[in-house]
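Enquirer: only the shape, not the letters, is given here:
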């Protein structure tokens, strides 16, 4: 039985991508792709012999960018896409073509705090618990079915940065475990 081929999309340093690669069980990472050709995560992936794709959408537009990205993913045999710090919104058409096969890690306990600034919003609300969620990507921002969550207590002296660091550590344990279960279903 062959393992499921996963493509990881990132925009930055790729710490969640690294966790997905290092803790892969039931899947192999066939490609790491980015909308930022200088993203640090690409160099890390290349250093481990993982195929990479990098293209900036600037100057070519979203549709052309997504066509090129999709061609690269299909050429690599990708079956599931894992968003790992990918900071672009995918078009409804792209999501539709990959329906049920794109997952994302989000730094809040969804459905709370969709979008950005999740840690500051949780602290400002006086929440006792923050965390992260792995969910199916749909056309609705952070609105797909939640596959798993990890909770992190909010400490009295937390800042958005200190909370973010602890939530990120929780993401690194949660995401590979949930992705392994997702590809096995």
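Expert: Cool, the structure landed. What you see is a predicted model; the values in this text were computed from it and never measured.
Enquirer: for the rest of this, base every contact and every neighbour count on C-alpha atoms.
Expert: Will do.
Enquirer: what's the span of stretch 73-82, first residue to last?
Expert: Using CA to CA, to the nearest Å, the end-to-end distance of stretch 73-82 comes out at 12 Å.
Enquirer: and here is the other one:
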């Protein structure tokens, strides 16, 4: 059985979506651990409610980012983790971290990448004036939100939207596409070749989600 780890820095709603999909049996895997870089956050409360082990690794206790990431990698290796999911994780993982889990780190970003990467994405979307935004699940590489794309969802932008209203509308889809991407990985259906990701047997023909949702 595949083992999943989730890294989070905030409220943990995507972490909970993945965990509940695992606990319900939709994803044939185990959530081995939640790792957090902050105390007193919602993700910890969700983990305790769901009975999932969590670990706080204090970034202030390490002289460099690489050494901090090395500690996390050591924990993940000790637990035999197969897939690492970043869910509202506020740090850019270092090159040694990426090298430790090539093609096995996922992230979710609340825009249609490669548009509007990085921080404050909804503010960027509204300032630019686009009519369609969305969310992207992608593999993590050594850039910022630049890794190979697994699945995307298109969500309309209203003229009256604020960053909060747009975020909330997109978040509902995030909670579906992220567990779906994890399930595809666990089921061995993802093929990665360079920048190209193919989900074997998936439907790529219709919006708003491409490849189409199958289980969520």
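Expert: That came through fine. Just so you know, these numbers come straight off a predicted model, no measurement behind them.
Enquirer: residue 198 of the second structure versus the counterpart of residue 146 of the first structure in the second structure, what's the distance?
Expert: The equivalent of residue 146 of the first structure in the second structure is residue 149 (alignment by TM-score structural alignment). Per CA to CA, residue 149 of the second structure is found 9 Å from residue 198 of the second structure.
Enquirer: do the same with residue 83 of the second structure
Expert: Taken as CA to CA, the span from residue 83 of the second structure to residue 198 of the second structure is 17 Å.
Enquirer: same thing with residue 107 of the second structure?
Expert: 17 Å.
Enquirer: which one's more surrounded, the two?
Expert: residue 107 (22 against 16; other CA atoms under 10 Å).
Enquirer: tell me which residues touch the residue nearest to the spatial centre of the second structure, please.
Expert: Residue closest to the average C-alpha location in the second structure (CA atoms, centre = their mean): residue 107, at 3.1 Å. If you count contacts by CA atoms under 8 Å, 6 or more residues apart in numbering, residue 107 of the second structure has them with 85, 86, 87, 137, 138, 139, 140.
Enquirer: who wins for most neighbours among these?
Expert: residue 137 leads the contacts of residue 107 of the second structure on contacts (other CA under 10 Å) with 28 neighbours.
Enquirer: residue 45 of the first structure maps to what in the second structure?
Expert: Per TM-score structural alignment, residue 45 of the first structure is aligned with residue 47.
Enquirer: how close does its match get to residue 16 of the second structure?
Expert: Distance from residue 47 of the second structure to residue 16 of the second structure, by CA to CA: 8 Å.
Enquirer: just residue 10 of the second structure next, same as before
Expert: 12 Å.
Enquirer: cool, and residue 158 of the second structure?
Expert: Where residue 16 of the second structure is concerned, residue 158 of the second structure sits at a distance of 28 Å (CA to CA).
Enquirer: those two: who's more crowded?
Expert: Just comparing residue 158 of the second structure and residue 16: by other CA under 10 Å the higher neighbour count belongs to residue 16, 20 against 14.
Enquirer: settle this for me: the more buried one is touching residue 44, isn't it.
Expert: No: judged on CA atoms under 8 Å, residue 16 of the second structure makes no contact with residue 44 at a distance of 10.2 Å.
Enquirer: for the match of residue 146 of the first structure, give me its contacts.
Expert: Residue 149 of the second structure sits next to 136, 137, 138, 139, 195, 196, 197 when contact means CA under 8 Å, 6+ apart.
Enquirer: now with 6 Å, please.
Expert: residue 138 (CA atoms under 6 Å, 6 or more residues apart in numbering).
Enquirer: helices along the first structure, start to end?
Expert: 15-22, 40-47, 62-75, 92-97, 118-124, 160-184 (DSSP state H).
Enquirer: next, format those helices as JSON lines and append distance to residue 31 of the first structure.
Expert: Listed next are the helices of the first structure as JSON lines, based on distance: least, CA to CA, whole Å:
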{"stretch": "helix 15-22", "distance to residue 31 of the first structure": "10"}
{"stretch": "helix 40-47", "distance to residue 31 of the first structure": "9"}
{"stretch": "helix 62-75", "distance to residue 31 of the first structure": "7"}
{"stretch": "helix 92-97", "distance to residue 31 of the first structure": "18"}
{"stretch": "helix 118-124", "distance to residue 31 of the first structure": "29"}
{"stretch": "helix 160-184", "distance to residue 31 of the first structure": "15"}
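Enquirer: so which of those helices is the most surrounded?
Expert: Mean neighbours per residue, mean count of other CA atoms under 10 Å, is largest over the helices of the first structure for helix 15-22, with a mean of 21.
Enquirer: state the span of the second structure onto which that helix is aligned.
Expert: Residue span in the second structure matched to helix 15-22 of the first structure, by TM-score structural alignment: 13-20.
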